[in-house]
Structure formats: structure tokens, C-alpha cells
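>>> coordinates for the following, if possible.
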Amino acid sequence: MLSVDPASPVPPYEQLRGQVVAAVEAGELAPGERLPPVRRLAADLGVAPGTVARTYKELEADGVVETRGRGGTVVAARSGAESEAVEAAAAYAERVRRLGLDGERAVALVRAALGTT
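Coordinates of the predicted model:
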């Protein structure tokens, strides 16, 4: 599933990061699914273990994966983008309550902003 193009101008860790994010967003990697261990994936792809480790570290910082020590690296319950959206929605809901708007009007405003009215 994952591959590295040595001729690409994109660094290998970034190629891997993009592929994992795309697989998570497409549902090809489900929450809780374990990723290959760093050394094994590095050997399979012919890259240095540090390259895979950096990929996993950046994915973890983005909230895409979680590292569970001996349990390995697994796909997080939510992607980083989804986590940010949940936080934004909670902040919006709190703001709407303070402004005294009802839920139906708040949802209508979001639909209008998204262009899905």
C-alpha cells in the first residue's frame, strides 16, 4: 500500500505522510488499525528507519495516529482535521448560546456558510 518514489522531489517522509493521511480519509485505514513497525516498514520500502519514525511522529502531531508503546502505532479515532472541526463546532455552539440564538437558526447559518442551504 505505501511506497516511496526515490525520483520524486518530495522527501520520502512527506510522501509517506501524505499516503497515510489519504488512506485514513478514504477509510482504507480504520481507527485502531495498526501500522507496520518502523523498522519493518523501513526495510520493506528501502528507506532509513529514521524516515519512517519521522513520518509517524508528524502523523502523531497531526492527530492522525497514536503511538501506544509496545502496542505500536495505530490510526487515531479521529483525523487531525476532524478533531479541529469538532473543536470549532463546540466553540461555535458556545458562542451561539451566548448570543441567544436557537439551534435551528445556528444550523441554518452553518448551512448557508457552507453553501448547502
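>>> C-alpha only now, for contacts and for neighbours.
Will do.
>>> tell me the contacts of the residue nearest to P12 when sequence neighbours are not counted?
Counting by Cα to Cα, 6 or more residues apart in numbering, P12 lies nearest to V4, which is 5.9 Å off, once chain neighbours are set aside. Residues in contact with V4 (Cα atoms under 8 Å, 6 or more residues apart in numbering) are P12, Q15, L16, L45.
>>> mind checking the SS state of V4?
Recorded secondary structure, V4: coil (DSSP: H, G, I helix; E, B strand; the rest coil).
>>> quick one: the helices in the protein, in order.
12-25, 38-45, 49-61, 80-99, 103-114 (DSSP state H).
>>> one more, for comparison:
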Amino acid sequence: MLFRIDPSSTVPLYEQVAASVRRALSERRIAPGDRLPPARELATSLDVNVHTVLRAYATLRDEGVIDLRRRRGAVVTGHADGHARLATLVGELVAESRRVGMDAEELVTIVRRKFS
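Predicted structure coming up:
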């Protein structure tokens, strides 16, 4: 299945849905031109509110990962493949830092050191 969520996770559900799409794109399980499921259908299959899926799709649209059109649905553009991969990795990094009790400032400090 393309979409997986963990209701017990501290990561918001819409971010988990968006991360699933980013991951699938980076792993080449979906490609530009592929259609994502309609929001209502996906919400039903994941047992979440349709607005959760719409928020995930809006986030992906803003990142350039998908194109949203009425009557056409969500279509993968693939224009932000590198960005999508980085967003997925950052999401995983943030989740791991929360798991070990690290706050945002500590994480940013570590990242800044890596850039030096």
C-alpha cells in the first residue's frame, strides 16, 4: 500500500500522508503523471477525516510534488523529487529527535554544525 499512517505517532496525520507520497516518489514507486487516490476515497481507506488528506495534498502541492485540479484530482508532477526526498528525511529526523527528547534548538544546532 502506498499510504501508511501510525495513529499513535506524534507526527500529525496529514504529515504522515504527505511523507508517504514523498517516500513513494523518492523510491520510484510512483512517477510523474500518476494519479493519487481521490481525497475522500483515501480518507475512508485510512479511516481519517477528508480534511486531513486535503491538507496533505495541499502541502504536497505547495512543495511542487503534485498538481491539484478539479475533476482531474491529484497528479504527481515529480518536479520536486529532490525536495521531496529531503522533506521525507527531515521528517524522519524530526521524529527521531522527538523520540530521544531533543528539542528543535538542539537539532538545529547539530544541523548547522554539519554545514560548517
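>>> dump the helices of structure 1 to a markdown table, plus mean neighbour count.
Below are those laid out as a markdown table (neighbours: other Cα atoms under 10 Å):
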| stretch | mean neighbour count |
| --- | --- |
| helix 12-25 | 18 |
| helix 38-45 | 16 |
| helix 49-61 | 19 |
| helix 80-99 | 13 |
| helix 103-114 | 12 |
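>>> look up how far A89 of structure 1 lies from G46 of structure 1.
Remark: distance between G46 of structure 1 and A89 of structure 1 (Cα to Cα, to the nearest Å) = 42 Å.
>>> meant to ask about V96 of structure 1, not that
To A89 of structure 1, V96 of structure 1 is 10 Å away according to Cα to Cα.
>>> do D44 of structure 1 as well
D44 of structure 1 is 41 Å from A89 of structure 1, where distance means Cα to Cα.
>>> I'd guessed Y57 of structure 2 sits against A18; true?
Yes - counting by Cα atoms under 8 Å, Y57 of structure 2 does reach A18; the two are 6.9 Å apart.
>>> any idea which of the helices of structure 1 gets closest to G72 of structure 1?
helix 38-45 (9.1 Å; Cα to Cα).
>>> so what does the closest one touch, helix or strand wise?
helix 49-61 (3 or more Cα pairs under 8 Å, 6 or more residues apart in numbering; DSSP states H and E).
>>> what's the average distance of the helix it packs on to structure 2?
Comparison of helix 49-61 of structure 1 with structure 2 after fitting gives an average deviation of 0.2 Å (mean Cα distance after the TM-score superposition for structure 1).
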